[in-house]
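In: sequence-free structure coming up:
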């Protein structure tokens, strides 16, 4: 199949508003894929690359060659080239990767280049999320939608489901079961502004879990074999020897556990999320040569990130010694968890029958230094891969009035609109502004239209990728926290920043200061400023649910 056909389908889906019409377009494209193209082709239609890591950054995408006049690429050829790019390593790898990227983009037409940019950047917003692809797979393969959805939930792999359905039909989908060692897409929580709103969704009685500010982990054990996966299904077993050892010590044969890994100080209070993330990312071969034993007390003495122990806490159990528990109600799973694990490995949880009890649990979690709570319906099954009303997270919300310093042109559905905002806080010492990060979240179509016109009025330069603007427009930003960042001049960045509203009533001179931002995060003023990275995205890597 021509890669151009997928690019045209992607553009058509982005331009189509109706769900049924989107499904028809996607199903037609899926039917035309050759068997060997189904895996990469279905991933492209979902806005993803089959390869999770490619090493291709924004700079490479910005400095691409002129598009080809005629289409020559096939889906299989594109997949092969990207696969080659993803495994480049060693001496001269940067130059070799640039050559391969240039070759790929040089062979692509303008429409194909637009699709490739969206795929590599992860910003292909065409409205073809996994739910729509599941519908399209069912239609293209002429199999029941329920069979596709169930297989997708259990495998966590849209590509595998597409291949099974389109090559072997319903029988192949029925063979997809929960398999110990194969990660499942985790159940997610929606958000509520307070515990009262959360309880309206879950009902009462409800279970209130402490929400840890750690890394979501799914741990699979079969005999002595233990594997640890992230919420995005990446295998991080080698980085978490303490977690492996803690689960290996349990008197169990087979188990699949859902939880969080977090770093704690000597008193048992959580360290900042960034330290947990850094510790998980930098645990190397030298650390793995050490004895990987779980700490005797919760946590370890505070120190550099690579010296902190990661402590696991679990809040759900999906499989136990040959028995799947996914479809059991929450209270059954949680009792099985309590029977199988010692209390020190289970997240703090409380059963509540009133809003007052839930509010007290929320206050206690915050007082203990935790991120908030997750309120859960006790009768709900484990809804793999879904963000429904059975789990509702409640966290305190911070807001700041910041100034827009620049805006990036959007891709995919946002093509032609100014989208990604560069955010700055006022520096009272210099009278200038200090960049804190970027966000394109919280922007409605109405806001996108408005800000495109507004920032073109304020533009001082446009390189085709980023529009620099006069620092005059104030925007109210909600965020979950502040963390240290070497990417930006102020040494800090916002976590989960999203737009609430524009403040036309407020001049830039009254925006919040960098000192206010640092105070929220408990950060001292850095002695030296870091050099900002123009290609850095909002600080959201390794984020928890």
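Out: Everything's here; your move. Keep in mind it's a predicted model, so treat the numbers as computed, not measured.
In: all contacts plus neighbour counts: C-alpha atoms, from now on.
Out: OK.
In: what about residue 402, helix or strand, and which?
Out: Counting by DSSP states H and E, the element that carries residue 402 is strand 398-409.
In: what lies in contact with the next helix or strand after that strand?
Out: Following strand 398-409 in sequence order, the next helix or strand is strand 418-426 (DSSP H and E). By C-alpha atoms under 8 Å, 6 or more residues apart in numbering, the surrounding residues in contact with strand 418-426 are 402-410, 432-440, 443, 448, 451-452, 455, 508-509, 511-514, 517.
In: contacting residues around residue 146?
Out: Listed by C-alpha under 8 Å, 6+ apart, the contact set of residue 146 is empty.
In: against residue 513, how distant is it?
Out: 52 Å (C-alpha to C-alpha, to the nearest Å).
In: for the chain, which helix is longest?
Out: Counting by DSSP state H, the longest helix found in the chain is helix 158-174.
In: starting at the chain centroid, how far to that helix?
Out: When distances are taken as C-alpha atoms, centre = their mean, to the nearest Å, helix 158-174 is centred 26 Å away from the chain's centroid.
In: got another one to weigh against that:
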């Protein structure tokens, strides 16, 4: 655990991407198997230890530390793992001398734990470790490292450390299981590259850069609508079908009707949507799709009320033929031929927007605020399907956000680097009776200087405390930008914002002039 704890500690305090790559690479080259494999699983989010949950940790620490002291400390520190690591008392009886705990030994033991066994086993481990190792253990156990490392960056570090292409690592990654013995055998030249043939694995998506001030020529770029669902990948290989989310999570069980309808060998990229009766079977808003997300079992009523389908964007494989190196125009022709073999109730194709030039496209985009349209995609006609974001190939041009003036109601400390700041803000709008009801929560959109100003404001205008949450005096107006707003039965206001962010601090505007629930309801889709 010592080497892994040192790695996490250094990553937390390192901002440079290249420095992080070197830190991870040095660890992977020096750590033994299977420790380094489990470390990669933790850094990429592929490690699941179901026996350890945050509630177990809180109950466990309550037995060793005054609960009031722990909660006050947790409120000050802002992170449970860090608080427990620092406040955990030395055992009254020193543990017997034994070999240092290794990362592999910790993972092996935690993987076999039941929830009833977890507190005692975890406490014994904490007794044997120093504070930074305790922090690493708790972060590992709960799957919440938050050290500023994405899965892609961790894979890039591995690739650079061993001199292999990162795209080749991505290609085989989802066909392997931790601790990735075959991957390290290949990386160190002891074996051939693992194969993903005949396995329905996930291939990383091609992503787009935001289109900001740049204008592009429609002679070089094709335009499609950017639909407001969730990006998915459909894979049918060797008689097996899988449906993957953008993060590579298997969501087949949540959309069984879509998976059952895809039995043609190939790999497709598209947007998962729900049909809306009010739009004649066209795509409904994201709010309708949200009723289906995250469900382990889907009832017949849910299937009938929220029928899912996929609007296809691209084709990666046609049967066993890999099309990713072909230009977009050729892949588009193959996709149009492929979709003709699919069930039209479950699959259609995202149409290319007919616009004479960029100015005409801008006018078309400005007039579109359909419930399921998020903006426009611009794809270079000669672009191969390349993993990740490459400048100049694909752009996303989102529709302009909606805005509303809302009143700050509550604030809560953030996590990680923001654990010392009140950075999560709940805001509301007025009812006709003059009551404020929450309509959203945002924790980004502001600058570092604005965050410091807001933090001071919260501390100086607190009127009540509820654990880590502070209630403010409801005098500060925030201009909130959001992509859309929907009717919601789960919220007291009856509304839910999609992707809200703080656009501006309106300390020049009286709270009484903020927007009303009715104003926001008229924007609902």
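Out: Thanks, I have it. The shown structure was predicted, so the numbers you read here are calculated from the model rather than taken from an experiment.
In: in helices only, show me the contacts of strand 418-426 of structure 1.
Out: By the criterion of DSSP H, membership of those in helices covers 448, 451, 452, 455, 514, 517.
In: now the fifth one: closest residue in space that isn't a chain neighbour?
Out: Leaving aside its chain neighbours, residue 514 of structure 1 sits nearest to residue 425 (5.2 Å; criterion: C-alpha to C-alpha, 6 or more residues apart in numbering).
In: map the one you found onto structure 2.
Out: Matched across to structure 2, residue 425 of structure 1 falls on residue 429, judged by TM-score structural alignment.
In: ok, residue 519 of structure 1 next?
Out: Using TM-score structural alignment, residue 519 of structure 1 pairs with residue 522 in structure 2.
In: for residue 311 of structure 1, same thing?
Out: For residue 311 of structure 1, the residue aligned by TM-score structural alignment is residue 309.
In: helix or strand next in line after whichever helix or strand that match is part of, which one?
Out: Assessed by DSSP H and E, residue 309 of structure 2 sits inside strand 308-318. With elements assigned by DSSP H and E, the helix or strand that comes after strand 308-318 of structure 2 is strand 321-322.
In: re the thing from before, just the buried residues of the contacts of strand 418-426 of structure 1.
Out: Buried members of these, counted by 16 or more other C-alpha atoms under 10 Å: 402-410, 433-440, 443, 448, 451-452, 455, 508-509, 511-514, 517.
In: run through the residues that contact residue 306 of structure 2.
Out: Residue 306 of structure 2 neighbours (C-alpha under 8 Å, 6+ apart): 274, 275, 276, 288, 289, 291, 292.
In: mean shift between the helix or strand the first one falls within and structure 1?
Out: Element membership for residue 274 of structure 2, per DSSP H and E: strand 266-274. Its aligned residues in structure 1 lie a mean 1.1 Å from strand 266-274 of structure 2 after superposition (mean C-alpha distance after the TM-score superposition for structure 1).
In: quick check: buried residues in stretch 184-202 of structure 2?
Out: Those would be 184, 187, 193, 194, 199, 200, 201, 202, for stretch 184-202 of structure 2 by 16+ other C-alpha under 10 Å.
In: mind putting the residues you listed into CSV with distance to residue 238 of structure 2?
Out: What follows is the buried residues of stretch 184-202 of structure 2, written out as CSV (distance: C-alpha to C-alpha, whole Å):
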residue, distance to residue 238 of structure 2
184, 27
187, 28
193, 21
194, 18
199, 7
200, 8
201, 11
202, 14
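In: what's the farthest-apart pair in those residues?
Out: 187 and 200 (23.0 Å; C-alpha to C-alpha).
In: with structure 2 superposed, average distance for the strand holding residue 402 of structure 1?
Out: Strand 398-409 of structure 1 sits 2.1 Å off on average (mean C-alpha distance after the TM-score superposition for structure 1).
In: what stretch of structure 2 does that strand fall on?
Out: Matched against structure 2 by TM-score structural alignment, strand 398-409 of structure 1 falls on residues 402-413.
In: residue 40 of structure 1 against residue 52, yeah?
Out: No: at 11.9 Å, residue 40 of structure 1 does not count as touching residue 52 under the criterion of C-alpha atoms under 8 Å.
In: who's more crowded, these two?
Out: residue 40 (22 against 11; other C-alpha atoms under 10 Å).
In: checking residue 303 of structure 1 next. Helix, strand or coil?
Out: Three-state assignment for residue 303 of structure 1 (DSSP: H, G, I helix; E, B strand; the rest coil): coil.
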